[in-house]
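# A structural model of the following input is requested.
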Amino acid sequence: MKNNLLLSVFFIAQSLLALAQYDESKVPPYTLPELMVTQAGKKVRTVKEWEAQRRPEILALFAEQVYGKTPTKKLRIHFETVSTDRQALNSLATRKQIRAYFTDDRQHYMDILLYTPNAAQKPVPVFLGLNFSGNQSIHADPGILITKRWVPDWKDPGLINNQATEANRGARARRWPVEEILARGYGLATVYYGDLQPDRADSFDESIHSLFYNKGQTVPSPDEWGAIGTWAWGLSRAMDYLETDQDVDKKRVAVMGHSRLGKAALWAGAQDPRFALVISNDSGEGGAAITRRQYGEQIKRINTSFPHWFAGNYKQYNDRENDLPVDFHELIAIMAPRPVYVASASEDQWSDPKGEYLSLYHAGPVYALYGRSTLTTPIPPEVEVPVGQKTWTGYHMRNGKHDILLYDWDKFMNFADFHFKRK
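This is a model prediction of the structure:
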């Protein structure tokens, strides 16, 4: 049943992909929502006015109309260190695996994989991100626990009947250059997103949603969180642990994500100010891209292919982008004054690279309130010409397809070096 559902979603997605709009000359005229004007019509002129009035308005609109409201209920989370190896990766790193239990019956949990470099002075800054196939997929390290969760059929080696096997170790290592990250003096933490909610439209009964339902409830209400909100919540719970680890500099944790997990990273960064730096890679519609451009993937397409990702309320904007009370430059803006980096790929027009760049650019007025330098032109840079590496909004467009590669990580680390004051 689940595989039949996935197959149906796949064919729907393929048909929608064929109908995507990739002609820049056909981008309709649009007017972005006023970033610096409150809903009452008051012009925002100071940081105090932004933080007390306009920022909370925008955050609430994203919660109600796009991602869904994150529950305010606090769970009693118990962190248990499953293993520690201080000579991992040929003594290059200390590897810790921590299980975060969300319930006393230990049925709901997520596994945090954390590497910190042995050669660096502790505590170290850390990159935190979710992964698509289980922690074992990011590196061939035989000590990593293999997830027992359902895994999407990515056609990766070692995935059999939606379960990971030994042969899946390191299947996605090209997206996680662990040794290079450690050599730069950074730690790396990751969690399998399926620990929080399986990436299927019928997965709410298997997710952590049930821990927050009201009596008799079986699915989220239209203004409650979808899967992206759930995954973002998990990033914040991983941050809860990182704050307690003496090897981690809790003031220098960068949250990052690719594709749908880039959307989750942005939403986590918007809600949780503990993340010192936020990185989006190829996050597109519902992430960094300006939705009113109606270029590449659009609201109706994403809600049809992935009906579980966003709040139910987001579906009312199918084919009605201009009626959405926010746009995604405002998502970037509510993270100010913290630095934000957005990356695109030249062949990933589905994610609208120009729209991703423009969100950063149009967030500039808020950063200016804080005296922070940002991008200065609405014209995106050439391929593989990074801009803003030493400002508060950085960007590059890598040559190639929808992916996250060493080139991207190198630019993320350069950006972090500047903001984390590393030589």
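# switch to C-alpha atoms for all contacts and neighbour counts from now on
Will do.
# How about residue 10, nearest residue that isn't a chain neighbour?
The shortest distance from residue 10 to any non-neighbouring residue, by C-alpha to C-alpha, 6 or more residues apart in numbering, is to residue 305 (7.6 Å).
# tell me the contacts of the one you found?
9-10, 12-13 (C-alpha atoms under 8 Å, 6 or more residues apart in numbering).
# quick one: it from residue 7, how far?
Noted for residue 305: a distance of 11 Å to residue 7, by C-alpha to C-alpha, to the nearest Å.
# And this one, please, so the two structures can be compared:
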Amino acid sequence: MFRFVCLCLSAALCQMVLAVSLCAQDSPAGGSASVATAAGATARLNHADLSVYRAADGTLQPIRSAADWQQRRQQILEGMQRAMGPLPQRNTALPFDVRVVEDRRLGAVRRLTLTIAVDSVTDRLPLDLYVPAALADTVTGENLTGVSGKKTAAILALHPTGEAGKRIVAGEAGRPGRQYGLELAQRGYVVAAPDYPSFGDLGSYDFAGDAYQSGTMKAIVNHLRCTDFLVSLGFVDGSRLGVIGHSLGGHNAIFHAVFDERMQAIVSSCGWCPFGDYYGGNVTGWTSDRYMPLLKTEYGLKVEDLPFDFYELTAALAPRTFVSVSPLEDDNFDVRGVQKAIPVAGSIYSLLEAREKLILMTPDCGHDFPADIRMQVYRILDQTLQHQPDAFEPDYSLELPRIAATAPADALRTFEVAPGFQLQQTAAEPLVTDPVAMSYDEDGRLFVVEMRDYSEQDKEHLGVVRVLQDTNDDGVFDDSREFAKGLSWPTAIIAANGGVFVAAAPDVFFIRDTNGDLQADEQTLVFTGFARSNVQGLINSFHWGPDNRIYGSASTVGGTVTCPVHPERAGLECRGRDFSFDPRTLELRAETGGGQHGMSFDDWGHRFVSANSDHAQQIVYADHYLSRSPVASAAPPRISIAVDGGQAPVFRISPVEPWRIVRTRLRASGLSKGLVEGGGRPAGYFTGATGITIYRGDAWPAELKGVAIIGDVGSNIVHRKRLTADGVVWRAERMDVGHELVASKAICFRPVQ
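Sure thing, here's the model as predicted:
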């Protein structure tokens, strides 16, 4: 059993697809019906075949025009009503009888909570009306129905499943990413968010006591009435209306818009797939009182017998803008079914010369409506509804939860190590906090740099050097002393000359204890000028070289470095270079290098470095040899040697951090600047390689000597590679198939240097 000795480190996409229309000769999913039948026979329509309609004589006739399609569309509406119950005649003469319950400001937006009459004065629909900033000082609960003036676009925001009902779309309940109602109001829309029967203020709704055959049809009637109310407001432009919803709200947005052609833009997030693709064709989930019980009682849960399907409903939205947000990992509505249905609906959009208005987005996530997708959707709504949005910055806090730290006593249980190895904890809080570099002295004491001020606290000087001792020789540190403090962003340390050299850009100090109390009483500034413009590119990785000099990495920011002890010496330019110095004379020298974080030697003096996204690199030659000729040309001295690539796959076992997911999606969508790595994947490859060590000891078997050990803070792993000479360069090949040398489930495990 081989052992690691370590410190417990406790701190420190969507793809948018415009689906392609089926050609006339393509056979849509679900089969195709014959074009004609015997005279007088009533042909059965295939829901997945939108190339035909049923003529008055019962025969199937090809759809060749918009007029033909309108006949099929009417048959779709009839099919919906066979499953949902009939759509009753709307009583447009019934007064809305608006009753305002609450008038509240949410920042610049005003929210009016009210009820309106639907079927009768006693049949009340609770809803939140969001009034945007431009109208918030004018429109109040007292004058709501009397205000007129410049008209604005309006949105019907339908909530997902949840007891809080309409408040979910304000971000006040439910899971993150559902606050689209409030966000659209913040963008300048008038927004109405009603409760669905059995949720919110309709939580005790009695389905058995109403006149409807399904909760779905009652909701459709409510949403039609809510739209009527929106149109009646003097500040709403009834020609610029849209509907948006997630999950429950997603399919109800479709249902509503099929019946209500006033809706010019429809957005369904995680709201649908063909019935045959819903849990493998098990449509039981659609049959409760709040949905469509007739699917069970009249049609026996048989998908092939159901009177409508989503192939038809999505097509029935044409030629209006329809955006389907269908995540790749949605466990409710299978994206593969959506991907089958969209081209079928696309044939009708093409017929109506509106193919570009059918939009499919497939983010790489579960049953969610992520921020970057919402922002893209809002832009489509703005364009479709000719809306000039108010300045708006989304609140990502709901999608960025705080992640609890792992207690030191539980830390080891989060690790998995390669067979034959064992991991031991030698120090943890409160003995040490935020360690980023360490060095043993000649007496076996461990000096540790604590970078407590990573990453934003650049002026507080919170960095500490701590010395740890094992006083009873049991292999576990039990004594901790604060050796030095008041450092800003300390990142490197090495024991030498009875003290320690400590890097805290822009400075390098020599610090020592002269009276044996393990507290520094002498601190000398030996070098200064290392840049600190990027906290992820600071001076790091002090190591002894084969020539008894101390080597370090100037990282990505470099600097012009001087020696205050010897002011007569010229400054040394370190940009794109590493450096070394003599610990006795402080003579400083530039070295070939340029890695970001991490550096190590093998037994023969070959030097290896690493960078966040290029984890294994070799310094092939010293570039000062080229200085002899001003016209010399040569290959770069620093090369990538990983056979599987600089951003090689890794096998993390920790959950991917929410911030990493959000950042990747924002970058991939173009909503935020930054490099899109890994093909738009947030994790699963080297993103934060921050240290490379060539194993040169004798505690492990001899065949492991010379192995490269590489930490990746972004994936919470320690990786290893076998180094093999290939001429004058080396090849670095993965040793562990399908796993890592060390991996932790805790994201606070961040191995460096």
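# Give me the three-state assignment for the aligned residue in the second structure for residue 368 of the first structure.
Aligned counterpart of residue 368 of the first structure in the second structure: residue 350 (TM-score structural alignment). Secondary structure assignment for residue 350 of the second structure (DSSP: H, G, I helix; E, B strand; the rest coil): helix.
# ok, now how distant is residue 350 of the second structure from residue 290 of the second structure?
As for residue 350 of the second structure, its distance to residue 290 of the second structure is 35 Å (criterion: C-alpha to C-alpha).
# count of neighbours near the match of residue 368 of the first structure?
Using other C-alpha atoms under 10 Å, residue 350 of the second structure has 19 neighbouring residues.
# can you check residue 32 of the first structure too?
18.
# which ones are touching it?
Going by C-alpha under 8 Å, 6+ apart, residue 32 of the first structure touches 292, 326-327.
# Remind me which helix or strand it belongs to.
Using DSSP states H and E, residue 32 of the first structure sits within no helix or strand.
# Regarding residue 299 of the second structure, what is its secondary structure?
Three-state assignment for residue 299 of the second structure (three-state DSSP): coil.
# Now do the same contact list for it.
Listed by C-alpha under 8 Å, 6+ apart, the contact partners of residue 299 of the second structure are 305-306.
# same thing but at 10 Å, please
Residue 299 of the second structure makes contact with 83, 293, 305-307, according to C-alpha atoms under 10 Å, 6 or more residues apart in numbering.
# before we move on, what about residue 197 of the second structure?
Residue 197 of the second structure is in contact with 125-126, 165, 203-207, 215-216, 218-219, 222, 289-291, counting by C-alpha under 10 Å, 6+ apart.
# residues touching residue 543 of the second structure, list them.
Applying C-alpha under 10 Å, 6+ apart, the residues contacting residue 543 of the second structure are 439, 492-495, 549-553, 580, 598-601.
# cutoff 6 Å now
Neighbouring residues of residue 543 of the second structure by C-alpha atoms under 6 Å, 6 or more residues apart in numbering: 550-551.
# Give the aligned equivalent of it in the first structure.
Checking with TM-score structural alignment, residue 543 of the second structure has no match.
# And residue 543 of the second structure, how close does it get to residue 501 of the second structure?
Per C-alpha to C-alpha, residue 543 of the second structure is found 11 Å from residue 501 of the second structure.
# swap in residue 416 of the second structure?
34 Å.
# Among those two, which residue is more densely surrounded?
Comparing residue 416 of the second structure with residue 501 by neighbour count (other C-alpha under 10 Å), the higher total belongs to residue 501, at 24 against 19.
# Provide the count of other residues in contact range of residue 57 of the first structure.
The number of residues packed near residue 57 of the first structure is 15, by other C-alpha under 10 Å.
# What lines up with residue 125 of the first structure in the second structure?
So, by TM-score structural alignment, residue 125 of the first structure is matched to residue 153.
# Surely residue 182 of the second structure touches residue 172?
No - using C-alpha atoms under 6 Å, residue 182 of the second structure is not in contact with residue 172, being 10.0 Å away.
# The two: who's more crowded?
Shown here are residue 182 of the second structure and residue 172; by other C-alpha under 10 Å, residue 182 has more neighbours (27 against 14).
# sorry, back to before: distance of the match of residue 125 of the first structure from residue 101 of the second structure?
Distance from residue 153 of the second structure to residue 101 of the second structure, by C-alpha to C-alpha: 24 Å.
# what do you get for residue 251 of the second structure?
29 Å.
# what do you get for residue 578 of the second structure?
In this structure, residue 578 of the second structure and residue 101 of the second structure are 69 Å apart, going by C-alpha to C-alpha.
# okay, those two: which has more neighbours?
A direct count of neighbours by other C-alpha under 10 Å for residue 578 of the second structure and residue 101 places residue 578 higher, at 25 against 13.
# Am I right that that one sits in a strand?
Yes - the assignment for residue 578 of the second structure by three-state DSSP puts it in a strand.
# what secondary structure does residue 311 of the second structure sit in?
Under three-state DSSP, residue 311 of the second structure comes out as helix.
# Now do the same for it: its match in the first structure.
Under TM-score structural alignment, residue 311 of the second structure pairs with residue 329 in the first structure.
# now the helices for the first structure?
Under the criterion DSSP state H, the first structure carries helices at the ranges 2-18, 47-49, 55-62, 88-91, 178-183, 227-242, 260-271, 299-305, 328-333, 353-362, 364-369, 406-419.
# what's the closest of those to residue 253 of the first structure?
helix 227-242 (8.2 Å; C-alpha to C-alpha).
# Over which residues of the second structure does that closest one lie when aligned?
By TM-score structural alignment, helix 227-242 of the first structure lines up with residues 215-230 in the second structure.
# Mean per-residue distance, that stretch versus the first structure.
Here stretch 215-230 of the second structure, set against the first structure after superposition, deviates by a mean of 1.0 Å using mean C-alpha distance after the TM-score superposition for the first structure.
# If we go by neighbour counts, what in that stretch is buried?
Within stretch 215-230 of the second structure, the residues scored as buried using 16 or more other C-alpha atoms under 10 Å are 215-227, 229-230.
# got a list of what the counterpart of residue 186 of the first structure in the second structure touches?
In the second structure, the residue paired with residue 186 of the first structure is residue 189, using TM-score structural alignment. By C-alpha under 6 Å, 6+ apart, the residues touching residue 189 of the second structure are 132, 153-154.
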